[in-house]
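J.: here's my sequence, what's the structure:
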Amino acid sequence: MKTARLLVLLLIGLLVMVGGTAAQDDPPPESAPVYDDVPIFTLDYGGVERAYGLYLPSTYDAGTPAPLILALHGRFGSAKALHALSGLAALAEARGALLVYPETYGVFWNDGGHDALERREEPSDDAGFIGAVVRAVQADYAVDADQLFLIGYDSGGVMSYRLACEGVADFAGVAAVSALMWDFLLEACPPEEEASAAPLIILHGWRDPLYPFGGGPIESFGGDLSPVLLPWRMSVGDTLSYWNRLNGCAADPTAESASGALYHDCESGADLAYVGLARGGHDWFHAGDAYQLNRHGIEAMDVIDSFFFERESFALPEETLTDDAPRSWLVYVPPSYDPAQPTPAVVALHGRPGSASGMAAITDLNRVADAEGFIAVYPDGLNNEWNSIGDLIGATEQYPQDDVTFLKRLMDDLSVDLNLDRSRLYVTGFSNGGFMTMRLACSAADTFAAFASVGATFYPWLHTVCRENAPAPILLMHGTDDVSIPFDGVFQRDAAGTLHQVSLDVPGTLDYFVLRSQCQPSGVRSEFPASGATPGVRVFRFDYLGCVDDADVTFYLIVGGGHNWPGVPGVIGEEIAGTVTMDINAGEEIWAFFERHTLN
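T.: Alright, predicted model coming up:
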């Protein structure tokens, strides 16, 4: 079938276009269990409106001072995400504690690493803001000043180290989950003789790719800096040694487990505990049969509760060992999230080599989630890539993971704590993540309602699974000047040096999905007005008509565009990204396509 190819190659040409497709009505929401929620408040600090969440336990009594727990979310996260996914509401109810979730201004805490990590945003006075939030809560509620606790997850854990060492408050307990120290904290914190001790518990997976057990430099940093200049992730041993010295603990632990250590009776009176998970990764650790992924038998919330409130009897937990590879992801829940209402979610898959946080930055999808009210999910591929065809080409040793099953199970696990609308789950992907998106369009249309692939083309091996399943709505987007995934398709050399084409070209990819959805040979072509920000680049959209079972096909052709996410400049290096058109925003266009489709 050559229709789609002609529509692309003759985009300026003589196409006969007719009316558009009709939007589907959303089905009525299904009944759902009760999920935890946290109201969001704002506070003007330094002339900037900042946000925080505040959860009051049902037993709160204004006449009885209550413990106050500060909880800091991770990269690209939010107060509502951490509250829902951590289970801390149960701790608050059990202890009658107030839970406060300050939010970043941007995506990173000012943990001392902005210069070292070349973050794109200016640092904020987060320590001052957090102090202002505590004072605001103390002004309105009865707070026990002797029971101020601090919890940080992911980058929130790094910020917790800084707040603790600086002694911004007399914390009764500090917990860092899936975070070790960076070397820049040694400069951000006061000199050791002046730094503050703090009762500290660290929960950490030995297979954490972001904070490896042995530490080390970050793997990529601009491409040309000397390794000695790279920011260094401190090892488990170095992180523990630092806090051992601050807390005045003995060299040998009071108690040990297979992968943990407890230092009690330290000179400062501040205990130190390390709970290691030998098979764990980067995660807020959960236990229980409700979850399918990362089952290690340790519930982070329970461990923190015991260390904070039952320290004299605290015992190191034992891990349930498993051979399953740990998986990781980031979740952003917008402030408009209402757990009483099923909420759509968009899963965004990074390229290769890439990461969840990289995809969040490349797409700026949190901003679209705020505007449109969906949850954004950023999973990590194993070894920074996705297995879209490994099982189809006999490469299971190189790609042993089943990413289709992983992403389906991830939706199940997130549904334990978030009221996801299971009829409105969507997948988008960029580059290697775009290839994986095409695989899911053929293998997971029973879970996801629509798909959008940016900067990727079709692997012919996928046909073996595509032909076995019904077509699904899909949006494709590609630039004609893409140097990473060329418009003419991907070519690779074999061991003998012979060049082979391993993916279809863009017109062939479009042909495949138009044929798969049995669309009519005519459709609607439109050109977007030029914004003036990217001269010489033109953006066309093709909407194909009459596709069976509402399996719509839409194609965005970026003439002069490179390997990038349209509308979000400055994240990918120019040598790869090429020209980033500002005439459209890919995230906004993709959501407009997604919201027309629901899973039957």
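
J.: can we go C-alpha only for contacts and neighbour counts from here?
T.: Noted.

J.: quick check: residue 305 is in a strand.
T.: No: judged by DSSP: H, G, I helix; E, B strand; the rest coil, residue 305 forms no part of a strand; its state is helix.

J.: hmm, residue 93 and it touching each other?
T.: No: judged on Cα atoms under 8 Å, residue 305 makes no contact with residue 93 at a distance of 11.3 Å.

J.: report how many residues lie close to residue 490.
T.: 19 (other Cα atoms under 10 Å).

J.: what secondary structure does the closest residue to it other than its chain neighbours sit in?
T.: Leaving aside its sequence neighbours, residue 490 sits nearest to residue 503 (Cα to Cα, 6 or more residues apart in numbering; 5.2 Å). At residue 503 the chain is in coil, as set by three-state DSSP.

J.: this one as well, want them side by side:
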Amino acid sequence: MHELWRKGKLIMNVSRLWFLLFISVFSNMSLGGLQEKTLMVNDIPRHYLVYLPQTLSTKAPLIMVFHGYTGSASLIMNYSNMNDHADDNGFIVAYPQGTSDLDGNRFFNVGYSFHQQSEVDDILFVRLLVAQLIETFDIDPRSVFATGMSNGGEMAYLLACQASDLFAGIASVAGTMMDTWAIDCNPESLMPVLSIHGTHDEITWFGGDPEDSGGWGAYRSQQDIRNFWIQHNELDQSITTSLADLDPEDESLVRLMSYWSSGSDVQAKFYIVENGGHDWPGMRYDWWNPLYYLARYQMGFGRTRDIDSSKMITDFFVEVARRGRAESR
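T.: Here you go, the predicted model:
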């Protein structure tokens, strides 16, 4: 096994410990409209959480939020604070939970090299789940969005490639596109995309891993991913902005690369966190919890405070919903 892969597994095992413990410290989250549900997929019970905003209108938009490798639906709900943003914007939020792999770690099947024998069909799971949620809660089928962290961010990209008929836009945080399916990615419609990624991410490398040195499988660089979506969405205008350094002590700066088209309403936004790690910038945490500092030291999780990822994502989706879903190509 590669040394970097062993390092990655060590980081994940340590982070899993604090993740499991970390869940208990978030006692102030919005739970008023939270439901825990199960959906049978190929005779396998698939679990998910769904949060209904305090003010729910008919034909509300839906955001699906996917957790990272070793994570859980409740974990990403807690640190992302998406429920509060749902209350502010009238979104319904669903948090699907992955299945457990042979190491006992929850995951979404995006084609990691050590999951090649897995028969878990997460695309089918999402298709069935979206259909059920639309029917149950009278969701606007033209305003369904996907986002996630790390493995969950990769799931968002995979859905953009293989289930573009379902989604009006996606956002990936610390995620990538695996070579095995990126090469055939051809969404049937234009796809608004937002990405947030740290240049010093030691789990999902900013420069990609074409030789599979890290053991996850070969995957694209952030520049390659950016170029792919610019070309696919036919974006011909751009501007790069340096965002305010709101927290000089976090040792990071954020650049926003925005792209749009003179011929459509489709946009793409890429937040590059200089010196950022494997992080959901602006995540919610309790400063007194030593486990937070362990995760920050191990992989930079929770370090960047210059932006609120969840607000950037929900604002992006709100704007896409306002403009209307892009038509098929």
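
J.: work out the TM-score between the chains.
T.: Laid over one another, the chains give 0.77 as their TM-score (TM-score structural alignment, normalised by the length of structure 2), with 284 aligned residues with a Cα RMSD of 2.9 Å.

J.: residue contacts, the residue nearest to residue 490 of structure 1?
T.: If you count contacts by Cα atoms under 8 Å, 6 or more residues apart in numbering, residue 503 of structure 1 has them with 457-460, 489-491.

J.: tell me the counterpart of it in structure 2.
T.: Taking TM-score structural alignment, the alignment pairs residue 503 of structure 1 with residue 219 from structure 2.

J.: go on, residue 424 of structure 1?
T.: With TM-score structural alignment as the criterion, residue 424 of structure 1 matches residue 143.

J.: count of neighbours near that match?
T.: With other Cα under 10 Å as criterion, residue 143 of structure 2 counts 23.

J.: does it touch residue 325 like I think?
T.: Yes: using Cα under 8 Å, residue 143 of structure 2 is in contact with residue 325, at 7.1 Å.

J.: which residue ranges of the stretch 401-550 of structure 1 form helices?
T.: For the stretch 401-550 of structure 1, applying DSSP state H, counting those that start in this stretch gives helices covering 403-417, 432-443, 463-466, 506-516.

J.: now those as a markdown table including distance to residue 247 of structure 1 and mean neighbour count?
T.: Listed next are those as a markdown table, based on distance: least, Cα to Cα, whole Å; neighbours: other Cα atoms under 10 Å:
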| stretch | distance to residue 247 of structure 1 | mean neighbour count |
| --- | --- | --- |
| helix 403-417 | 36 | 17 |
| helix 432-443 | 45 | 26 |
| helix 463-466 | 58 | 15 |
| helix 506-516 | 60 | 22 |
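
J.: export these to TSV and tack on distance to residue 240 of structure 1?
T.: Conversion of the helices of the stretch 401-550 of structure 1 to TSV gives the following (distance: least, Cα to Cα, whole Å):
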stretch	distance to residue 240 of structure 1
helix 403-417	32
helix 432-443	37
helix 463-466	49
helix 506-516	52
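
J.: list the contacts for the match of residue 424 of structure 1?
T.: Per Cα under 8 Å, 6+ apart, neighbours of residue 143 of structure 2: 60-62, 167-168, 321, 324-325.

J.: highest neighbour count among the contacts of residue 503 of structure 1?
T.: Neighbour-wise, the contacts of residue 503 of structure 1 (other Cα under 10 Å) top out at residue 457, 30 neighbours.

J.: that one pairs with which position in structure 2?
T.: By TM-score structural alignment, residue 457 of structure 1 lines up with residue 176.

J.: thought that match was touching residue 223?
T.: No: with contact defined as Cα under 8 Å, residue 176 of structure 2 does not count as touching residue 223 (10.6 Å).

J.: and residue 384 of structure 1, what does it touch?
T.: Counted by Cα under 8 Å, 6+ apart, residue 384 of structure 1 has contacts 351-355.

J.: residue 378 of structure 1 maps to what in structure 2?
T.: Using TM-score structural alignment, residue 378 of structure 1 lines up with residue 95 in structure 2.
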